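>>> No letters, just coordinates:
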């Protein structure tokens, strides 16, 4: 029996003791307001809105327009009588970055910023200076109690620098078998988790070893992403609970450092893949320093609510991000506005369309919250702020539906679930897609960890089960060839560029199919007394159990 099956069996409740699953409510098909949907996408992605960049006149117009549309849909203000939630942010830009110095080996090694390593601080301080901090190789830097895995076991990381492998231990597996779901990346494989866990362990700094295949992107992506302004939600403690510095090092740099410590990266990597791995102090010390320029700003989430008729203090969440990139690099025609029509005027407009449809259907048993979040493009900051400062308690939030970048084109015969089978929401997906006559296709590029890269994740990591799915590539008109070609064309020609513009010739039938799927899923959750949970070995199960226990 495979290890994952053994873990599931060990954690499962005996069949005789299991409660009978609550039936999934049957939700009738919905006729969404297509003209209003089209008009809203056209308006949000017009040049007048200047690419909807937070902190600009484009934000002011966007927020005012969303409030207007939420009112017209029949929602009530969602934040104690207000339509908005302030999202305070801080921009931190590192400058005067000194080289990464490694001492304690045969000779001092100095690695160049950008070329060899990148680093920044999550702390809102004017200067970061780390001198002679001990280096410790901590394998994949994972602490997963539900899987009996702890790379930090018996280790005191206070004042030390964690050197961490990217991804998780079984990423090379061709299938999804293994404690960390094999080829499918889990949250434990994401760089964000590794930095967060290093901070929880008391590390002074954390350095992830970059390797293109397990990272799923080249060093150029790391360098470009980490050498400019970094955006964070403002915290009362100015981020002082985080490490002083987080960064990446090239694989060749890691090999040189480990060689100086009398170690071999290949051998240590093999050891780190095994349960019971023990962290390895390297006997070397690291020094780095840089200045930080700080700039604070305020943006806004927009929130509307349709109160429930039976259990108004239980909530179902719908999310979409309203922001995009604003002014950007001009194309060959001189157009320098990244309008973000697909990404994410479509999801934002669908949010209002679903609000209108639910109001027309009448209040559900549970309250339905419609949340248009800001600063997704800057690192999910609007949803992160809501997750950390929820208007409605997350322990009383049953689950939710996130909508990001809906594709124009034909309806599909299939759908894809991003993240795979993580929770009991799967029962709802199966029931609704069966009613709609849709087949499930495997998620594309499961090694890229897409479930952890959109706004639903800010709720999921705090325990709230979230849907993230949409129609697949097997289009009714043109089959897989047409669906795959459309996706490839958008990614190559329009994604995050001025070409992502509204087209009056779009086929909206596929987006309407998406909308019906989202409507049925969300309304199903709002019309049941069920509390779907994560599966027993999922990385978010423990936090949900803890929050729900407190709610009861």
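Arrived safely. Computed from a predicted structure; not experimentally measured.

>>> Please count neighbours and contacts with C-alpha atoms only from this point.
Fine.

>>> Quick check: closest non-adjacent residue to residue 246.
With Cα to Cα, 6 or more residues apart in numbering as the criterion, residue 246 has its nearest non-adjacent residue at 4.9 Å, and that residue is residue 206.

>>> Need the three-state assignment for that neighbour.
Three-state assignment for residue 206 (DSSP: H, G, I helix; E, B strand; the rest coil): strand.

>>> residues near it, how many?
If you count neighbours by other Cα atoms under 10 Å, residue 206 ends up with 27.

>>> Touching, it and residue 162? I think so.
Yes. Here residue 206 lies in contact with residue 162, judged by Cα atoms under 8 Å, at a distance of 4.6 Å.

>>> list the residues that contact both of the two?
Applying Cα atoms under 8 Å, 6 or more residues apart in numbering, one finds that residue 206 and residue 162 are jointly contacted by residue 198.

>>> one more structure, for comparison:
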């Protein structure tokens, strides 16, 4: 589902993160939020960069193609023009080694329970792949263990793996997190608002940390926020990943999904009450259940490795050049795709995300005109977002600038263009930290208001390029476009979003339109400009609220060094 993701902005907590980040401020009054004058932003720059990057000449900007080469060359040209310096030790680039694994020749997934053998076909009943760079994947007679929601959250006193050794076993996991059925956002896991622990990415990561051989998530449409058709299409065909140093040896052999009715059949065959175990998994103190069954499957893998690139530019700070504020956006799109009725098969990605890439250039231009901020400002154009946030994930795992010296930042993905200005912005992940105060200050200066995420159950905070930084503790902002347009109100805003989603999103018709109204985009850019400048001229350090799923990562990062946060 598309969202007008103007910037990544999960309101993040700012703490006076000294050497150890032990004292997150309790109120905005404890934060240093400087006054910031409006930026001298160029809509002509936005128009020209968006138009150029989304032209047919760039072939949809797919990583590993001629379109990438042209995109990188153009972005460097623009970064130089507006006064940025190369950010990676004299280079404009960070190499991002990628691996593409295409699994094939799937054998059925078989489950043996006593004298019963159940067999399930790939696609209709289950889907899966491997994160390991192995030519052949074979999961044989692996014991099935129901681990509830597959969560290990010490800060919430919750461990679904308590008391079990998962080595060689396969975890069977529920989608989302334990209190997703609540009507409000109160509860151990924020009620209906999905947390990181509810995302399938986390569940596979945790299963690997537990030493599991396999991890299988039970699909359920509402808590997943998408149907089986989405799972099947997404997990069939080539899967791209950021290349791991060990070739993925520390990952599970098989990660996959099963239909809910398949899970029910397996539980019944093993003598377990599926509904009761689902209910038990929602309660504190749940412990894993050995299902008394074994699972097997195998498949072959075609493996292709190649390198893409992130683009890194910097404006050095005047007083604290070794402290960094980030602006991020992904430069890539889908390349060639399914043709439209006119036979056009280039997915140009004008909105998604030539606008975000153009915003990097326009914001860098304005920040350069304003003179150096106290802290350095980094402008990071990342690759392979469309393949699963791979460029940002690689950077966050291999940072050019240390994460404990990275103050926080703003991510921009698919800016609102064409509908004119909005009275509001949609805040995704609000209430997680005190960085809400920076956003609130910027909104006040722009005469706008914040609207809460209308669909917190869908976990949008965990689905864009800021996420790789957030899960490693770096606060990043996530703000969607406004819902309440000055001209036409909420009805007009909803109609514009629906039109884009239905007619252009991830298709050949996401093209530049010379008749677009850019006035709303300018207001969004001013918001991003103010937030970045406030952070860069502040002496406060971001942190998450006590009990947030990312707090422990930030505290650990900050305490690992005498310098930085």
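Thanks, I have it. All values reported here derive from a predicted model rather than from experimental measurement.

>>> Now the TM-score, please.
Counting by TM-score structural alignment, normalised by the length of the first structure, the TM-score of this superposition works out to 0.96. Behind it: 541 aligned residues with a Cα RMSD of 1.6 Å.

>>> ok so, going back, the residue nearest to residue 246 of the first structure pairs with which position in the second structure?
Under the alignment (TM-score structural alignment), residue 206 of the first structure pairs with residue 215 in the second structure.

>>> now do residue 526 of the first structure
Aligned counterpart of residue 526 of the first structure in the second structure: residue 536 (TM-score structural alignment).

>>> and that match, which of the three is it?
Three-state secondary structure (criterion: three-state DSSP) places residue 536 of the second structure in helix.

>>> Quickly note the distance from it to residue 430 of the second structure.
Using Cα to Cα, to the nearest Å, one obtains 21 Å as the distance from residue 536 of the second structure to residue 430 of the second structure.

>>> Looking at those two now, which is surrounded by more residues?
Comparing residue 536 of the second structure with residue 430 by other Cα under 10 Å, the one with more neighbours is residue 536, at 27 against 24.

>>> give me the stretch of the first structure that the longest strand anywhere in the second structure matches.
Longest strand of the second structure, by residue count under DSSP state E: strand 289-315. Mapped onto the first structure with TM-score structural alignment as the criterion, strand 289-315 of the second structure occupies residues 280-306.

>>> cool, and stretch 233-249 of the second structure?
Following TM-score structural alignment, the partner segment of stretch 233-249 of the second structure in the first structure covers residues 224-240.

>>> Span of that stretch from start to end?
Between the opening and closing residues of stretch 224-240 of the first structure we find a distance of 25 Å, counting by Cα to Cα.

>>> next one: stretch 449-464 of the second structure
The first and final residues of stretch 449-464 of the second structure sit 23 Å from each other (Cα to Cα).

>>> From residue 248 of the first structure, how far out is the residue nearest to residue 246 of the first structure?
8 Å.

>>> same thing with residue 505 of the first structure?
Between residue 505 of the first structure and residue 248 of the first structure the distance is 45 Å, computed by Cα to Cα.

>>> Of those two, give the one with the bigger neighbour count.
Higher neighbour count among residue 505 of the first structure and residue 248: residue 248, with 25 against 7, using other Cα under 10 Å.

>>> follow-up on the earlier one: spit out the contact partners of the residue nearest to residue 246 of the first structure.
Residues near residue 206 of the first structure by Cα under 8 Å, 6+ apart: 161-164, 195, 198, 243, 245-247.

>>> thought residue 517 of the first structure was touching residue 434?
No. In this structure, residue 517 of the first structure sits apart from residue 434 without contact. The criterion is Cα under 8 Å, and the distance is 10.9 Å.

>>> Look at these two and report which has more neighbours.
Neighbours were counted for residue 517 of the first structure and for residue 434 using other Cα under 10 Å; residue 517 has more, 24 against 12.

>>> The more buried one - that's part of a helix, no?
Yes. Residue 517 of the first structure sits within a helix when classified using three-state DSSP.

>>> which residues touch the most far-flung residue of the first structure relative to its centre?
The outermost residue of the first structure, judged by C-alpha distance from the chain's mean C-alpha position using Cα atoms, centre = their mean, is residue 106 at 42.5 Å. When contacts are counted by Cα under 8 Å, 6+ apart, residue 106 of the first structure is found next to residue 260.

>>> in the stretch 201-350 of the second structure, which spans are helices?
Taking DSSP state H, counting those that start in this stretch as the criterion, the stretch 201-350 of the second structure carries its helices at 221-224, 228-234, 260-269, 274-281.

>>> residue contacts, the spatially most central residue of the first structure?
In the first structure, the C-alpha closest to the average C-alpha coordinate belongs to residue 453, at a distance of 2.9 Å (Cα atoms, centre = their mean). With contacts defined as Cα under 8 Å, 6+ apart, the neighbours of residue 453 of the first structure are residue 380.

>>> hang on, isn't residue 422 of the second structure packed against residue 520?
Yes. With contacts counted by Cα under 8 Å, residue 422 of the second structure reaches residue 520, the gap being 6.4 Å.

>>> Residue 454 of the first structure falls within a helix, correct?
No. The assignment for residue 454 of the first structure is coil, going by three-state DSSP, so no helix is present there.

>>> Aligned counterpart of it in the second structure, please.
Applying TM-score structural alignment, one finds that residue 454 of the first structure aligns to residue 464 in the second structure.
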